[in-house]
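# please work out how this folds:
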Amino acid sequence: MAPVVLALRRLPNPRLTGLGAGLFASATMLVLGFLDWLILDGSPLAYGLLFLPVSALTALWVRTADLVTAPISVPIAFAVGVVPISGGTGGFGGQAMAVVTALAVQAGWLYGGTLVAGLITSVRKVRDMGRRQRATARPTAPQRRSAP
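I've put the predicted structure just below:
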């Protein structure tokens, strides 16, 4: 096998529940939002670029039974993480308006990450359905009857 494939197989392969995947994505995006705010003064480009791999990891690490939750939890995580970089002032109303504005301005990144998560979970689901179909289509060996 190629060394890249062997290196990828050594990486952790967690299986998160739907709730766990949502919490992972939200916590990661919140931390990345604060780091972006501290280091890059809230760069929307950096935040959007960091959102794409988080979306992919969330879709890859969610359990097969909870695949539908990844494309749902990823946009929520984006909204959670955009709070630190939105730059709102003037109390709760000003902060809420800044978050809504940031979500509208960065909608391309939001749609892109959601599309990444949706494509990965769709491919995983199709592969799982094929695996199940092959498992049920295997001919079973005839059982021998024991002589009395």
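# CA only for contacts and neighbour counts going forward, please
OK.
# in stretch 19-31, which residues are buried?
By 16 or more other CA atoms under 10 Å, the buried positions in stretch 19-31 come out as 20-26, 28-30.
# gap between that stretch and the chain center?
Relative to its chain's centre, stretch 19-31 lies at 9 Å (CA atoms, centre = their mean, to the nearest Å).
# can you put the buried residues of stretch 19-31 in JSON lines and add secondary structure and distance to Phe92?
Output for the buried residues of stretch 19-31, formatted as JSON lines (DSSP: H, G, I helix; E, B strand; the rest coil; distance: CA to CA, whole Å):
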{"residue": "Gly20", "secondary structure": "helix", "distance to Phe92": "29"}
{"residue": "Ala21", "secondary structure": "helix", "distance to Phe92": "28"}
{"residue": "Gly22", "secondary structure": "helix", "distance to Phe92": "25"}
{"residue": "Leu23", "secondary structure": "helix", "distance to Phe92": "24"}
{"residue": "Phe24", "secondary structure": "helix", "distance to Phe92": "26"}
{"residue": "Ala25", "secondary structure": "helix", "distance to Phe92": "24"}
{"residue": "Ser26", "secondary structure": "helix", "distance to Phe92": "21"}
{"residue": "Thr28", "secondary structure": "helix", "distance to Phe92": "23"}
{"residue": "Met29", "secondary structure": "helix", "distance to Phe92": "21"}
{"residue": "Leu30", "secondary structure": "helix", "distance to Phe92": "18"}
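# please give me the structure for this one as well, since I'd like to look at both together:
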Amino acid sequence: MEQSIRTQPPGPRRRPPGRGAGEAAVPGQSGPPESRLRSASGARTGPPALKRALQRVLAARQRRGGGGTGGGTGSGSGRPARLTAVGTGVAAAAGALAFAGVDRLLFGGLGVLFGLGYLVVCFQLAVRVRYSDLAAAPICGPIAFAAALVLLQPGPSQGVTGEVVALAGGLALRAGWLFAGTALAAAIVTARYVAQRRHRRARLAG
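This next block holds a predicted model:
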């Protein structure tokens, strides 16, 4: 007993390293509270949890953006806005009347500028119409062409019969532009239809 007291060095007894005054060990737990918190947070936010969170975010974005390849806006994925059948008719009328008005204002009639504008309008309609309303592009174009002739074709008003005769004459004189624009729209929508059908078949086969 006296020997053990002599061999013990004088002064305060040393504490075990790695544990401060405020890091007392809790019975049944191995390690200080900070290390336990770090391990718990690392387990919650580790790579598997982060991967699952990213997958949920991507799935929510796909649902909001509309994953279908048909119509829809698709603004989140960078696709151009698609026109419905009503939107296609409004765009066709607005474009044809705008080009006809500019042509008449600058050149006093409906000539080459109106014909070129009609081609541009038909192209845009066929490209931007949504898949479920493809037939609207080649139909709305000629209607807008005829409406522009009725409203902005120069000539005196001669009643209903005179308007019909003037419209028939205007369509006959500009039949080349009318057929070219309508054929362009029909070719584009047909190509889109065929490409979409092939894409669906390939996706189902794969």
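# max-length helix in the second structure?
Scanning the second structure for the longest helix, with DSSP state H as the assignment, gives helix 175-205.
# now it: which residue numbers in the first structure?
Following TM-score structural alignment, the partner segment of helix 175-205 of the second structure in the first structure covers residues 107-137.
# buried stuff in that stretch?
Taking 16+ other CA under 10 Å as the basis for neighbour counts, the residues of stretch 107-137 of the first structure that come out buried are 109-110, 112-118, 120-122, 124-125.
# just give me the mean distance for it relative to the second structure.
Comparison of stretch 107-137 of the first structure with the second structure after fitting gives an average deviation of 0.6 Å (mean CA distance after the TM-score superposition for the first structure).
# Val100 of the first structure: which of the buried residues of stretch 107-137 of the first structure is nearest?
Nearest to Val100 of the first structure among those is Leu110, at 12.6 Å by CA to CA.
# show me the contacts for Trp109 of the first structure.
48-49, 51-52 (CA atoms under 8 Å, 6 or more residues apart in numbering).
# most neighbours, which of the residues you listed?
Ranked by neighbour count under the definition other CA atoms under 10 Å, the contacts of Trp109 of the first structure are headed by Phe51 with 26 neighbours.
# separation between the equivalent of Cys140 of the second structure over in the first structure and Gly18 of the first structure?
Residue mapping for Cys140 of the second structure onto the first structure gives Ser73, with TM-score structural alignment as the criterion. Distance check for Ser73 of the first structure against Gly18 of the first structure: by CA to CA, to the nearest Å, it reads 8 Å.
# not counting its neighbours along the chain, what's nearest the residue nearest the centre of the first structure?
Most central in the first structure under CA atoms, centre = their mean is Thr58, positioned 2.6 Å from the mean C-alpha point. Beyond its immediate neighbours in the sequence, the residue positioned closest to Thr58 of the first structure (CA to CA, 6 or more residues apart in numbering) is Ala21, lying 5.8 Å away.
# quick one: what's aligned to that neighbour in the second structure?
Counting by TM-score structural alignment, Ala21 of the first structure lines up with Thr88 in the second structure.
# am I right that that match is in contact with Gln124?
No. Judged on CA atoms under 8 Å, Thr88 of the second structure makes no contact with Gln124 at a distance of 9.5 Å.
# tell me the contacts of the residue nearest to Thr58 of the first structure?
Contact partners of Ala21 of the first structure, counting by CA under 8 Å, 6+ apart, are 58, 61-62, 69-70, 73.
# just Ala98 of the first structure next, same as before
Applying CA under 8 Å, 6+ apart, one finds that Ala98 of the first structure lies in contact with 86-88.
# need the buried ones from the residues you listed selected in ChimeraX.
In ChimeraX syntax, the buried subset of those is picked out as below (16+ other CA under 10 Å):
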select :86,87,88
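# what helix or strand does Pro84 of the first structure sit in?
Applying DSSP states H and E as the criterion places Pro84 of the first structure outside every helix and strand.
# thinking it is in contact with Val31, fair?
No. Contact between Pro84 of the first structure and Val31 fails when scored by CA under 8 Å: they sit 9.3 Å apart.
# what does Val150 of the second structure align to in the first structure?
Val150 of the second structure maps onto Val83 in the first structure, with residues paired by TM-score structural alignment.
# that match: what's its closest spatial neighbour, skipping adjacent residues?
Looking at Val83 of the first structure with CA to CA, 6+ apart, the closest residue is Val99, at 5.9 Å.
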